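> Give me coordinates for this.
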Amino acid sequence: MRKYGSAALLLLVGAAVLRVSLFSELYLRYVQAGLRPYLIASGALLALLGLVRGTLTARAAREGADKADGRGQLEHAHAHAGAPRVAWLLALPAVALLCFPPPALGSYSAAREEAGRAEKFVGTFPALPARDPVELSLAEFGSRAAYDSGFSLRDRTVRLTGFVTRDDDGTWYVTRLRVACCAADATAVMAEVRGVRAPETDTWVTVTGTWFPRGRLGSAAAWPPVLEATYVRPITEPTDPYEER
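As a prediction, this is how the structure comes out:
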């Protein structure tokens, strides 16, 4: 069976990649939506290579069986040759991805994000839609709160979506992770929430409220922005848990 090891590993990895990219939306926990075609192509290619490898190995075995019995001991030795058993440890990540895909990044990853924010250019932003509440990404809410000299958030009701994170002092935030390519380059964006009790950490929520100004525009004191909340509603984790950069 060991001689089929490389073929089995290729098939396993290919199946794992196809499982998260072709047959589900789980790939969105790890990479941007635009990379889906490349994942599908990679998974299909790995699975195809595994089938080809298995077919060639089986053919070689049949041809070897037809040879003279005098070479039996040599064939027996070749049958037991191959990669060491420890190589099968390479299959563990594929099995984990196939059977137990890890969750999206959460509060632990957000906590590792540096709190300091460099000052950015302060200027005016495009007008918001007239209807309240206005749905904003956390990145847009933070940018307008910290850098918009036109104060477009003033007297507006906004709705933010993210997961719950906390400080040691009990302050809580609605948080989202932003990715440019994949989960490996994720950075956190957040808004402090006041006025309502926080759900459990890592719970996904939508929070409705109004912006509470603080600090000078463009300064570190303006970050993170504050939302005076009037309503918080737990929700299920979105299919795509990240915001694009």
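
> make it CA atoms for all contacts and neighbour counts henceforth
OK.

> where along the protein do the strands fall?
In the chain, the strands defined using DSSP state E lie at 134-135, 157-166, 172-179, 187-194, 204-212, 226-234, 242-244.

> so which of those strands gets nearest Ala81?
Taking C-alpha to C-alpha, strand 172-179 is the member of the strands of the chain nearest to Ala81, at 44.9 Å.

> can you list contacts of the closest one?
Strand 172-179 is touched from outside by 31-32, 105-107, 110, 138, 160-166, 185-194, 198, 205, 207, 241-245, with contacts defined as C-alpha atoms under 8 Å, 6 or more residues apart in numbering.

> Can you select the buried ones from the residues you listed in ChimeraX?
Filtering those down to the buried ones (16 or more other C-alpha atoms under 10 Å) takes a single ChimeraX command:
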select :31,32,105,106,107,110,138,160,161,162,163,164,165,166,186,187,188,189,190,191,192,193,194,198,205,207,241,242,243
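
> before we move on, back to that, present the strands of the chain as a markdown table; the columns should include distance to Ala145.
Output for the strands of the chain, formatted as a markdown table (distance: least, C-alpha to C-alpha, whole Å):
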| stretch | distance to Ala145 |
| --- | --- |
| strand 134-135 | 14 |
| strand 157-166 | 12 |
| strand 172-179 | 15 |
| strand 187-194 | 10 |
| strand 204-212 | 8 |
| strand 226-234 | 8 |
| strand 242-244 | 18 |
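
> To Val20, which of the ones you listed lies closest?
Nearest of those (C-alpha to C-alpha): strand 242-244, 16.3 Å.

> For the closest one, what is the distance to the chain centroid?
Computed by C-alpha atoms, centre = their mean, to the nearest Å, the separation of strand 242-244 from the middle of its chain amounts to 9 Å.

> Same question for stretch 237-245.
On the basis of C-alpha atoms, centre = their mean, stretch 237-245 is displaced by 8 Å from the centre of the chain it belongs to.

> Next, the distance between the ends of that stretch.
End-to-end distance for stretch 237-245: 20 Å, by C-alpha to C-alpha, to the nearest Å.

> what does stretch 194-203 give?
With C-alpha to C-alpha as the measure, the ends of stretch 194-203 fall 17 Å from one another.

> And the contacts of it?
Contact with stretch 194-203 is made by 106-107, 163-166, 172, 226-232, 234-235, as judged by C-alpha under 8 Å, 6+ apart.

> those helices in this protein, which residues are they?
Along the chain, counting by DSSP state H, helices occupy 5-21, 36-65, 72-79, 91-99, 107-111, 138-147.

> Second input sequence below; structure requested for side-by-side comparison:
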Amino acid sequence: MKRNIQVLLLLLSGAGVLHITLLTEVYLRYVKEGLRIPLIVSGVLLLALGMVGAARDGFPFAKPTAEEPAEHADHDGDHGGGGHGHGHSSGPRIAWLLFLPALALLFFTPPALGAFTAARESDPAVSEDARFAPLPDRSPLVMPLSDFQARARQDTGRSLKGRTVRMTGFVTPGEDGGWYLTRLVLSCCAADAQSVKVRMHGAEAPQANSWVTVTGSWRPVGEVGTDSARAALDVAGMRRVPQPANPYADAVPPTA
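Here you go, the predicted model:
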């Protein structure tokens, strides 16, 4: 029984990993895009190990091994012969819980991290030696939120002044009734996600977690180059957009 559970776990886990990496793009909700190949290799290895185990044990019609009578004998001895193997029955019941993550990869698509996570993170400290490359000469200027936030808080040259920018993200409600345009930045996987938020002014807050593209101009808040500076935008236009296949954003280095 225990070996059957192990084989099933290997097969289901391998199939689940390959499902989210080869047939869908769900893996992007867990890890960065660059980790797709290692995930595929891992899924293939899990399937291979499961098939080897199934062939070795005759799964799913595994026969009792030579060790099983001895294990039952020891168990009965420990309980005076009156236990009737209740310890062996509780073990497999608990082991079945291990199937839940494997089945989730196949049949359940969890949502990406969103406003709940972002609302609980504060702005990072300002770097004192940040340098920025010149911005392209086009309008509106399409920018990642991470680049806009870094320039709004650290660029003492004020390269955002007078520029019309366009950014895309999801809505995070603020504590005072305002709202933020937000993206989550991954270093490796969802476990280390950090939020990048830009405060929106001049537009009513859409529904939390909805994705929007906004166009507007930089609103200076605080003293640039210090921790008092905040990233903010005066919104001139906004439209709803579908959530992108990759809801997370890679970190954009602020220095040139």
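
> TM-score for the pair, please.
TM-score of the superposed chains, computed with TM-score structural alignment, normalised by the length of structure 1, equals 0.87; 235 aligned residues with a C-alpha RMSD of 2.7 Å.

> picking that back up, between the contacts of stretch 194-203 of structure 1, which sits nearest Ala61 of structure 1?
Within the contacts of stretch 194-203 of structure 1, the smallest distance to Ala61 of structure 1 is 49.6 Å, found for Gly106 (C-alpha to C-alpha).

> Map that closest one across to structure 2 for me.
Taking TM-score structural alignment, the alignment pairs Gly106 of structure 1 with Gly114 from structure 2.

> got the contact list for Thr57 of structure 1?
Listed by C-alpha under 8 Å, 6+ apart, the contact set of Thr57 of structure 1 reads Lys3, Tyr4.

> Which pair of the contacts of stretch 194-203 of structure 1 spans the longest distance?
Distances among the contacts of stretch 194-203 of structure 1 were taken as C-alpha to C-alpha; the most separated pair is Gly106 and Thr230, at 24.3 Å.

> neighbours of the equivalent of Glu204 of structure 2 over in structure 1, just the number please.
Under the alignment (TM-score structural alignment), Glu204 of structure 2 pairs with Arg197 in structure 1. By the criterion of other C-alpha atoms under 10 Å, Arg197 of structure 1 has 11 neighbours.

> thinking again about what came up before, and the helices of structure 1: which comes nearest Phe212 of structure 1?
Closest approach to Phe212 of structure 1 among the helices of structure 1 (C-alpha to C-alpha): helix 138-147, 8.7 Å.

> residues making contact with the closest one?
Helix 138-147 of structure 1 is contacted from outside by 120-125, 151-153, 160-162, 175-176, 189-191, 211, 213, 216-219, 222-225, using C-alpha under 8 Å, 6+ apart.

> Pull out the buried residues from these.
Buried residues within the contacts of helix 138-147 of structure 1, counting neighbours by 16+ other C-alpha under 10 Å: 122, 151, 153, 160-162, 175-176, 189-191, 211, 213, 217-219, 222-225.

> Can you list the buried residues in the helix or strand where Glu71 of structure 2 lies?
Assigned by DSSP states H and E, Glu71 of structure 2 belongs to helix 67-78. For helix 67-78 of structure 2, the neighbour count (16+ other C-alpha under 10 Å) marks His72, His75, Asp76 as buried.

> what lines up against Gly209 of structure 1 once you look at structure 2?
Match for Gly209 of structure 1 (TM-score structural alignment): Gly216.

> ok, its match to Ala208 of structure 2 distance?
Distance of Gly216 of structure 2 to Ala208 of structure 2, computed by C-alpha to C-alpha: 20 Å.

> Likewise for His72 of structure 2?
As for His72 of structure 2, its distance to Ala208 of structure 2 is 56 Å (criterion: C-alpha to C-alpha).

> Let me have the buried residues of helix 67-78 of structure 2 in a markdown table, extended by distance to Ser90 of structure 2.
As requested, these are exported to a markdown table (distance: C-alpha to C-alpha, whole Å):
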| residue | distance to Ser90 of structure 2 |
| --- | --- |
| His72 | 14 |
| His75 | 13 |
| Asp76 | 15 |
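
> and of those residues, the nearest to Leu106 of structure 2?
His72 (35.6 Å).

> Not counting its neighbours along the chain, what's nearest the closest one?
Spatially, and ignoring its direct neighbours in sequence, His72 of structure 2 is nearest to Gly85 (7.1 Å; C-alpha to C-alpha, 6 or more residues apart in numbering).

> tally of neighbours for that neighbour?
Close neighbours of Gly85 of structure 2, defined as other C-alpha under 10 Å, add up to 15.

> same thing with the one 3 residues further on?
His88 of structure 2 is surrounded by 15 other residues when neighbours are defined as other C-alpha under 10 Å.

> Could you tell me which residues make contact with Gly162 of structure 2?
By C-alpha under 8 Å, 6+ apart, Gly162 of structure 2 lies in contact with Ser217, Trp218.

> what's the distance between it and Ala150 of structure 2?
Distance check for Gly162 of structure 2 against Ala150 of structure 2: by C-alpha to C-alpha, it reads 17 Å.

> same deal with Lys161 of structure 2?
Counting by C-alpha to C-alpha - Lys161 of structure 2 and Ala150 of structure 2 are separated by 14 Å.

> which one of those two has more residues nearby?
It is Ala150, of Lys161 of structure 2 and Ala150, that has more neighbours when counted by other C-alpha under 10 Å, with 23 against 12.

> What is the equivalent residue in structure 1 for that one?
Per TM-score structural alignment, Ala150 of structure 2 is aligned with Ser143.

> what does Thr171 of structure 1 align to in structure 2?
Match for Thr171 of structure 1 (TM-score structural alignment): Gly178.

> Please apply the same query to Val20 of structure 1.
Matched to structure 2 by TM-score structural alignment, Val20 of structure 1 sits across from Ile20.
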